[in-house]
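Colleague: My questions concern the predicted model and sequence given below.
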Amino acid sequence: MKKALKILAIIIVVIVILVAYNYSKLNIISGYSAKSMSSSVFVANRAPAFTDSTDNGFSPINFARDFVNEQEKFASATVYGLMERTAVYRKGLGSVLIDDDYDITQETPIPLRSNVARMAPYPYGNMKQKDTTFSNIEYAKIDEAVTYAFSKVDGEDVKKTRAVLVLYKDQIIAERYADGFTKDSRILGWSMTKSVLSTVYGILQYEGKLSVSDKAPIEAWQKDERKDITIHNLLQMNSGLEWDEDYSKISDVTEMLFLAKDMTASQIDKPLVGKPNETWNYSSGTSNLLSGILRKQFNSHQEYLDFPYTNFIDKIGMHSMLIEADMVGNYVGSSYAWATPRDWAKFGLLYLHKGNWNGTRIFDESWVDYITKPTPTSNGRYGGHFWLNAGGFHPDVPKDMYSANGYQGQRIYIVPSKDLVVVRFGLVGKDELDFNKFLSEICNAVK
């Protein structure tokens, strides 16, 4: 009996130590689960059970248990009853994790949107495209590549792809969706949002409202060596500032996304650990810092919220897009833009056409040269908030390819030499998608 009690006491002590050691992690786990659930249900109109089994179905997030209030539009999550976190939905701003001090009754400005039906075939309108066959396209090879992205083994979806679109000369030449998804399904782009944010800077520069060579207007940096950091350095992730982009632990990025009230401030207090323009370090904190700098370019919060939609997103008909904001109303430019696959594809086409949208110029064509210029020390992999193939990371794909990339394999590939835009959305499956194989097979089908 004494031996059994001793063993039980040891087990209890071990459990207490493990819980105490991992207690702060529970905040991130329940926070991720609540935010993901709220956005999935209220932004993407998915069922809670579907979200639990898919988007929240991986370890350690699957230890959380969610509760959804459909009427009041919020989701809460706990881990075995511990560390409850809540995310609320705000019209026009999406879902946001809140803290105990957040006033859910406060009035928050929302972006003004324009949704004008355009009587033209996609992508320049809402009408069906005319059937078009290109003699230089090997359609069987395109189909093989798309089928590979949706591979199943013994009936199991091993790639977890949700959507694939292939566009050639503005025409959809392949389009496929997983069960439960359609052309009207909003999908989270994760870090593809960074490329959307970068585009807003390109528009402001085109309109003469700023120059990316300007010094970053951060008051806290003006009395130390950080004062020399430019917007250009930030857009290239090359500021030299300290930042830990590790999602597997309590880190700078997880604290920002799941604990911060004002995400634009998360990197401001970080010291230099390298030299500007000489130290590439991928940082979601940098992107949200840029979102904060963007807000300073406008006279009011309303103008800041309206600008990306009025001057870009709604202007090219990406009406499904929604960029979520943090607790104080800053766009989460690092991670939280949603849109349908067809609208995400429009974003790729805008870049394929160097900022010209069916005769309307959105940004100067030199902006494409800017964002595809490799960041020093990135080995040709990164430009101005876009990923590059200049260094041949995808060895069987044209080197002029560049892309907007997001967590779990969200991709918009732009391949100018092939006149292609290729979109893939999904999760990471047991057999991870080989993007070099997938994209090279599509490119090789264009003769």
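Modeller: It's in. Residues are numbered from 1 along each chain as shown.
Colleague: switch to C-alpha atoms for all contacts and neighbour counts from now on
Modeller: Noted.
Colleague: Tell me where the stretch 251-400 of the chain has strands.
Modeller: 322-323, 337-339, 356-357, 360-361, 387-388 (DSSP state E, counting those that start in this stretch).
Colleague: Please enumerate the strands of the stretch 51-200 of the chain.
Modeller: For the stretch 51-200 of the chain, the strands defined by DSSP E, counting those that start in this stretch occupy 64-69, 74-79, 82-90, 94-98, 152-153, 156-157, 161-168, 171-177, 187-188.
Colleague: before we go on, here's another structure to hold up against the first:
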Amino acid sequence: MKNFKRILFLFLIALGIAIFYNYPKLNILAGYSAKNTASSVFLAGRTLEFTDANDNNFSPINITSDEINIEEKSATGSVFGLLKRKAVYRKGLGAVLITNDFDTTKPQLTPKRSNPDNTTPFPYGNADQKDSVFSNIDYTKLNETIDTIFNDRNQTRSILVVYKDHIIAEKYDTGFSKESEQLGWSMTKSITGTLFGILKCQGKIDVQQNHLFPEWENDDRKNITIHNLLQMNSGLEWNEDYNTISDVTKMLFLEKDMTKAQVNKPLIGKPNETWNYSSGTTNLLSGLLRKQFNTQQEYLDFWYSALIDKIGMNSMIVETDMSNHFVGSSYAWATARDWAKLGLLYLHNGEWNGEHLFDKDWVSYATTPTPTSNGRYGAQIWLNKGGKHPDVPKNMFSFNGYKGQNVFILPDEDLVIVRTGLTKNADVNTLLKGIIESIKN
């Protein structure tokens, strides 16, 4: 009996030490699980069982367990019952991971939304298009190409192909449809970047502006411009690693105000000479957008009135953090059709149904390669100028997100292609090549 107690005592000590040293990691794991569950269930309308079996079913997140509270619209994630994190859903603002001192009863400002147009056909409204058959399309090859990306390895959830503003192919995995809102992850960055293009077109912002934050005034960071931030070429320190305790995981699952996560980071390179992909940078940009408006309500409304609802992305919700700043790096949800509308806006050089939201010069600017990015990145937009996809035109550009969320824009082919899923390892080059080849010149 004494030996048993001694062994139990030593085990508890060892367990306590393990928890102490792994607490930050467990905190982030439980936070990810809670946040993702709350969004999936209360925003996207999926079940807890589906979310756990699919969206949260990967290592190391699958060691967590989740429960939901329907009445308060909350989700709690825990790791072995030792550590719990909670996320709550707020209508109009999405789900937010909260701390114990967060007052869930405090009224929150929410964006004013426009009524959706459900009578005008896609893309300018949300109604289905009349069937259109193009004589130059090999529909058999097109559909066979798309079928190859739907399997257990690729874990594709949706494919949408828009040619000359017409949907020529659309397919969804089991449990998904044209009504399903899907998380774009870092495709959200392209939403944030586009808002700067709109402000520039309105003459309200100069992307060469520096002296951006009071914290930077006493050192060389004062020389960083909005342009440098848009190109992720500021020289600021940042670690974007989703597999460890890093700057990005701490920001997304620990910070109350994500717009400040990179403000106090030092320079480790020179602006315009040190490209480094950073979600912290995009949330800095969200903070700069807030500074353009006198009130919080104006800031919240602008994202929707100037862009999201303006082009009929009515399903879209951009989630906010605890400070009610939009998480412009990561947290926009929308249907595949609405994600395609953002691609079409760029395909049409900023014109939407006869109105210019931004001009062609912004598209040229946003798709100009960032110095030292090897032709991979523009202004919050990914590029193919470096030839990452060798069988696809080099002037293709895209909005890309974690785990393989993509909107591909092919100007010469008059194509926008949306792909969403749960793995970044899908053979996108072959998919795009096959779609292009199915359309005869």
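Modeller: Thanks, I have it. The shown structure was predicted, so the numbers you read here are calculated from the model rather than taken from an experiment.
Colleague: returning to that earlier point: using CSV, please lay out the strands of the stretch 51-200 of the first structure together with mean neighbour count and distance to E432 of the first structure.
Modeller: Formatted as CSV, those follow (neighbours: other Cα atoms under 10 Å; distance: least, Cα to Cα, whole Å):
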stretch, mean neighbour count, distance to E432 of the first structure
strand 64-69, 18, 25
strand 74-79, 24, 28
strand 82-90, 21, 30
strand 94-98, 26, 29
strand 152-153, 12, 12
strand 156-157, 14, 11
strand 161-168, 23, 10
strand 171-177, 19, 18
strand 187-188, 26, 19
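Colleague: looking at these, which is closest to K346 of the first structure?
Modeller: strand 161-168 (9.7 Å; Cα to Cα).
Colleague: Tell me which residues are up against the closest one.
Modeller: The contact list for strand 161-168 of the first structure, computed with Cα atoms under 8 Å, 6 or more residues apart in numbering, reads 146, 149-150, 172-179, 181, 341-342, 345, 418-427.
Colleague: That strand corresponds to what range in the second structure?
Modeller: Mapping strand 161-168 of the first structure onto the second structure (TM-score structural alignment) gives residues 156-163.
Colleague: Quick check, central residue of the second structure?
Modeller: Compute the mean C-alpha point of the second structure, and by Cα atoms, centre = their mean the closest residue is W185, 2.5 Å away.
Colleague: Trace that residue over to the first structure, please.
Modeller: Under TM-score structural alignment, W185 of the second structure pairs with W190 in the first structure.
Colleague: who touches the residue nearest to the centre of the second structure in this structure?
Modeller: 329-332, 401-402, 405.
Colleague: Turn those into a markdown table, columns for distance to Y21 of the second structure.
Modeller: Rendered in a markdown table, the data for these read as follows (distance: Cα to Cα, whole Å):
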| residue | distance to Y21 of the second structure |
| --- | --- |
| S329 | 29 |
| S330 | 28 |
| Y331 | 30 |
| A332 | 33 |
| G401 | 31 |
| Y402 | 28 |
| Q405 | 34 |
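Colleague: Got a ChimeraX select line for the buried ones in those residues?
Modeller: Buried members of these can be picked out in ChimeraX with the line below, counting by 16 or more other Cα atoms under 10 Å:
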select :329,330,331,332,401,402,405
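Colleague: tell me which of the contacts of W185 of the second structure is nearest to N57 of the second structure?
Modeller: Y402 (15.4 Å).
Colleague: Please report the distance of the equivalent of G378 of the second structure over in the first structure from Q302 of the first structure.
Modeller: Aligned by TM-score structural alignment, G378 of the second structure pairs with G383 of the first structure. Distance, G383 of the first structure to Q302 of the first structure, by Cα to Cα, to the nearest Å: 30 Å.
Colleague: higher neighbour count, these two?
Modeller: With neighbours defined as other Cα atoms under 10 Å, G383 of the first structure and Q302 compare such that G383 has more, 25 against 16.
Colleague: And that one, how far from N238 of the first structure?
Modeller: Counting by Cα to Cα, the separation of G383 of the first structure from N238 of the first structure is 10 Å.
Colleague: Can you tell me which of the contacts of W185 of the second structure comes closest to E215 of the second structure?
Modeller: Nearest to E215 of the second structure among the contacts of W185 of the second structure is S329, at 21.6 Å by Cα to Cα.
Colleague: Please say which position in the first structure the closest one maps to.
Modeller: By TM-score structural alignment, S329 of the second structure lines up with S334.
Colleague: cool, K200 of the second structure as well?
Modeller: By TM-score structural alignment, K200 of the second structure lines up with Q205.
Colleague: what separates the host helix or strand of its match from the chain centre, distance-wise?
Modeller: According to DSSP states H and E, Q205 of the first structure maps onto helix 192-206. How far helix 192-206 of the first structure lies from its chain's middle: 13 Å, per Cα atoms, centre = their mean, to the nearest Å.
Colleague: Who are the packing partners of the helix or strand just after that helix?
Modeller: On the C-terminal side of helix 192-206 of the first structure, the nearest following helix or strand under DSSP H and E is helix 231-235. Contact analysis of helix 231-235 of the first structure by 3 or more Cα pairs under 8 Å, 6 or more residues apart in numbering; DSSP states H and E lists helix 284-295 as its packing neighbours.
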